[in-house]
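# What follows is a predicted structure for the sequence shown.
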Amino acid sequence: MEIPPFPKPPSLEAALALQRQLAQGVVLEGSLEGVRLLAALDASHRRGRPLVAVAVLYHRERGPLFVGKGLVPEESLFPYIPGLLSFREAPAYLEALRALPEAPEALLVDGQGIAHPRGLGIASHLGVHLNLPSVGVAKSLLFGRPAGPLPQAAGSAVPLLAPDGRPLGYAYRSRTGVKPLYVSPGHRVGLEAALAFVRSLPTRYRLPEPLRLAHLEAGRALRALD
């Protein structure tokens, strides 16, 4: 899998300008119905340690196949600034993806897609950078608001709307009674198709299983540094 280098902006202003520019290239059309091989991405960091990212290569019928890992030393990290997470985490994600034995057909990312103040959360940023279909599944709300109350039943979803009323994705209840997830398309996938894809994944706990495995692997990788 050919992975282009990830540019590190020299300033906050340059990062914001690049986000706005790349957001223009986001495509909100496409279906993931035929996707069988995906990479689930999560990262972990603790002060005084490198940032660790993992990519779990996951087959829809066969389950997890391989785990790729990437590290970025703390001194090389882009500053932690809400809304600019991709500049901090993406270099480690790209290293993890390079370690995979074969290229995924799509990305499932722990983070935002277009549900972002400038329309370019980390799932969108990685999708545009790699020209791959991508979906963001976030554990907390960054931008927008649910259109109404979210029922407690498993599989419930309500649209997530921008302040101007534009649809951004969905607040989604993966299991009865658990806290909602926020699903938004990243790149090359439609709004409803992104939700349908996440709903179709096995979900034993709150997170879809590929992302749950990525979350566990990222925690293990960080602890291994000790």
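Thanks, I have the structure now.

# all contacts plus neighbour counts: C-alpha atoms, from now on.
Noted.

# Can you classify the most centrally placed residue in the chain by secondary structure?
The centroid of the chain falls nearest to residue 109 when counting by CA atoms, centre = their mean (2.1 Å). Here residue 109 is strand, with the state taken from DSSP: H, G, I helix; E, B strand; the rest coil.

# cool, residue 123 as well?
Secondary structure for residue 123, judged by three-state DSSP, is helix.

# Give me the distance between it and residue 11.
Applying CA to CA, to the nearest Å, the value for residue 123 to residue 11 is 22 Å.

# who's more crowded, these two?
Remark: of residue 123 and residue 11, residue 123 carries more neighbours, 31 against 10, as counted by other CA atoms under 10 Å.

# for that one, what are its contacts?
By CA atoms under 8 Å, 6 or more residues apart in numbering, the contact set of residue 123 is 107-114, 134-136, 185-187.

# remind me, longest helix of the chain?
Identified as the longest helix of the chain according to DSSP state H is helix 209-224.

# Got another one to weigh against that:
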Amino acid sequence: MGTQARTRRHAAWRRLYNPPMTALIPDWTGDTEALRAEQEALARQVVLRDSFVRPLRTVAGFDVGFEDDGVTTRAAAVLLDADSLAVLDRQVARLPTRMPYVPGLLSFRELPALLAALALLPTAPDLALIDGQGIAHPRRLGVAAHFGVISGLPSIGVAKSVLVGESRMALHDMRGAFTPLRDGREQIGWLLRSKRGCLPLVVSPGHRVAMASAPELVMRFTTAYRLPEPTRLADRLASRRAPDADSDD
């Protein structure tokens, strides 16, 4: 897709993703079964093959925090050059929190603000890294998969802990080592040692990224820290920490 076409498409996204976005994200009614059914329906739309621009030109990291004792959802988006990892843009979107935390339904809580943050970026990223699960989710629709299906963007989930599944193989302490994460017989992601001596990340494709490609892509954007640079910076912006404060994350 050419630059002008991508710009026009993103302009349409800006109009679409402005709040309240009720057509995209259901209002909270307390009906958790309906939301689980919607997750199962959306999970069937997930594409687990590489379908992104090559070479990648931009990558964006996304994360969510909360303000005012959870009343406000604060989503951060950081756009980077895919080669140099130079920051091209930072944006924060704040929206009223639409629903309480319900295990397994986190994406419905976080997605409105994430989409609003996406709409603030000057251009759509070629790849999105989301702090959270991709398909490594009980119904195969974590926040990164949900984000990818709704936005249409290639996405990968980069989580700090396992939500579902287990690894049956020992993970080497070498940086860049990874081992499959399985739920029964199904592979749903990877445990990735992004930094020696640190706990592994849970990496799983969200949308338009193949299972085999996910850990390689995450390591491409990982520097001296445990988290890849896009989500590391988004995490700091979402939590209002200094973007370059010394940390082992």
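Happy to help now that I have it. Please read all numbers here as calculations on a predicted model, not as lab measurements.

# Overlay them and tell me the TM-score.
Overlay of the two chains. TM-score (TM-score structural alignment, normalised by the length of the first structure): 0.91; 218 aligned residues with a CA RMSD of 1.5 Å.

# just to revisit the earlier point, tell me which other helices or strands the longest helix of the first structure touches.
Counting contacts by 3 or more CA pairs under 8 Å, 6 or more residues apart in numbering; DSSP states H and E, helix 209-224 of the first structure packs against strand 37-44, strand 51-59, strand 106-110.

# can you pull the buried residues of the helix or strand just after the longest one?
Toward the C-terminal end, the helix or strand that comes next after strand 51-59 of the first structure (DSSP states H and E) is strand 63-72. Buried positions in strand 63-72 of the first structure, judged by neighbour count with 16 or more other CA atoms under 10 Å: 64, 67, 68, 69, 70, 71, 72.

# quick check, nearest of the residues you listed to residue 192 of the first structure?
Among these, residue 64 lies closest to residue 192 of the first structure (CA to CA), at 25.4 Å.

# Tell me the residue in the second structure aligned with residue 82 of the first structure.
Matched by TM-score structural alignment, residue 82 of the first structure corresponds to residue 103 in the second structure.

# let me redo that: residue 161 of the first structure
In the second structure, the residue matched to residue 161 of the first structure (TM-score structural alignment) is residue 182.

# For residue 117 of the first structure, which three-state class applies?
When classified by three-state DSSP, residue 117 of the first structure comes out as coil.

# neighbours of the alignment partner in the second structure of it, just the number please.
Aligned by TM-score structural alignment, residue 117 of the first structure pairs with residue 138 of the second structure. Close neighbours of residue 138 of the second structure, defined as other CA under 10 Å, add up to 16.

# show me the contacts for residue 138 of the second structure.
By CA under 8 Å, 6+ apart, residue 138 of the second structure lies in contact with 104, 164.

# Residue 110 of the second structure versus that one, what's the distance?
18 Å.

# Also residue 63 of the second structure?
Counting by CA to CA, the separation of residue 63 of the second structure from residue 110 of the second structure is 9 Å.

# Now do the shared contacts for the two.
residue 75.

# So these two - more neighbours on which side?
For residue 63 of the second structure and residue 110, the more surrounded residue by other CA under 10 Å is residue 63, and the numbers stand at 28 against 24.

# if I line the two up, what does that one land on in the first structure?
Match for residue 63 of the second structure (TM-score structural alignment): residue 42.

# Just list the residues touching its match, thanks.
Here residue 42 of the first structure is in contact with 53, 54, 55, 109, 110, 211, 214, 215, 218 (CA under 8 Å, 6+ apart).

# which of those residues tops the neighbour count?
For the contacts of residue 42 of the first structure, the largest number of neighbours (other CA under 10 Å) sits with residue 55, at 36 neighbours.

# so that one makes contact with residue 40?
Yes. Here residue 55 of the first structure reaches residue 40: they are 5.5 Å apart, a contact under CA atoms under 8 Å.

# Quick check: buried residues in stretch 217-226 of the first structure?
For stretch 217-226 of the first structure, a neighbour-count test (16+ other CA under 10 Å) marks 217, 218, 219, 221, 222 as buried.

# Turn the residues you listed into JSON lines, columns for distance to residue 20 of the first structure.
Formatted as JSON lines, those follow (distance: CA to CA, whole Å):
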{"residue": "217", "distance to residue 20 of the first structure": "32"}
{"residue": "218", "distance to residue 20 of the first structure": "29"}
{"residue": "219", "distance to residue 20 of the first structure": "32"}
{"residue": "221", "distance to residue 20 of the first structure": "33"}
{"residue": "222", "distance to residue 20 of the first structure": "32"}
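
# How many neighbouring residues does residue 81 of the first structure have?
Using other CA under 10 Å, the number of residues around residue 81 of the first structure comes to 11.

# got it, and residue 69 of the second structure?
Residues within reach of residue 69 of the second structure, counting by other CA under 10 Å, total 7.

# Would you agree it falls within a strand?
No. Counting by three-state DSSP, one finds residue 69 of the second structure to be coil, located in no strand.

# any chance you could map the helices in the second structure?
Using DSSP H, the helices of the second structure run over 3-17, 32-43, 106-120, 143-151, 214-220, 229-238.

# Turn the ones you listed into CSV, including distance to residue 187 of the second structure.
What follows is the helices of the second structure, written out as CSV (distance: least, CA to CA, whole Å):
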stretch, distance to residue 187 of the second structure
helix 3-17, 32
helix 32-43, 15
helix 106-120, 21
helix 143-151, 15
helix 214-220, 13
helix 229-238, 24
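
# out of these, nearest to residue 166 of the second structure?
Distance to residue 166 of the second structure, taken as CA to CA, is lowest for helix 214-220 among the helices of the second structure, at 16.8 Å.

# re the thing from before, so what's in contact with residue 55 and residue 40 of the first structure at the same time?
residue 214.

# In contact with residue 4 of the first structure, which residues are there?
Counting by CA under 8 Å, 6+ apart, residue 4 of the first structure makes contact with 129, 130.

# if you set the cut-off to 6 Å instead, what comes out?
For residue 4 of the first structure, the contact set (CA atoms under 6 Å, 6 or more residues apart in numbering) is empty.
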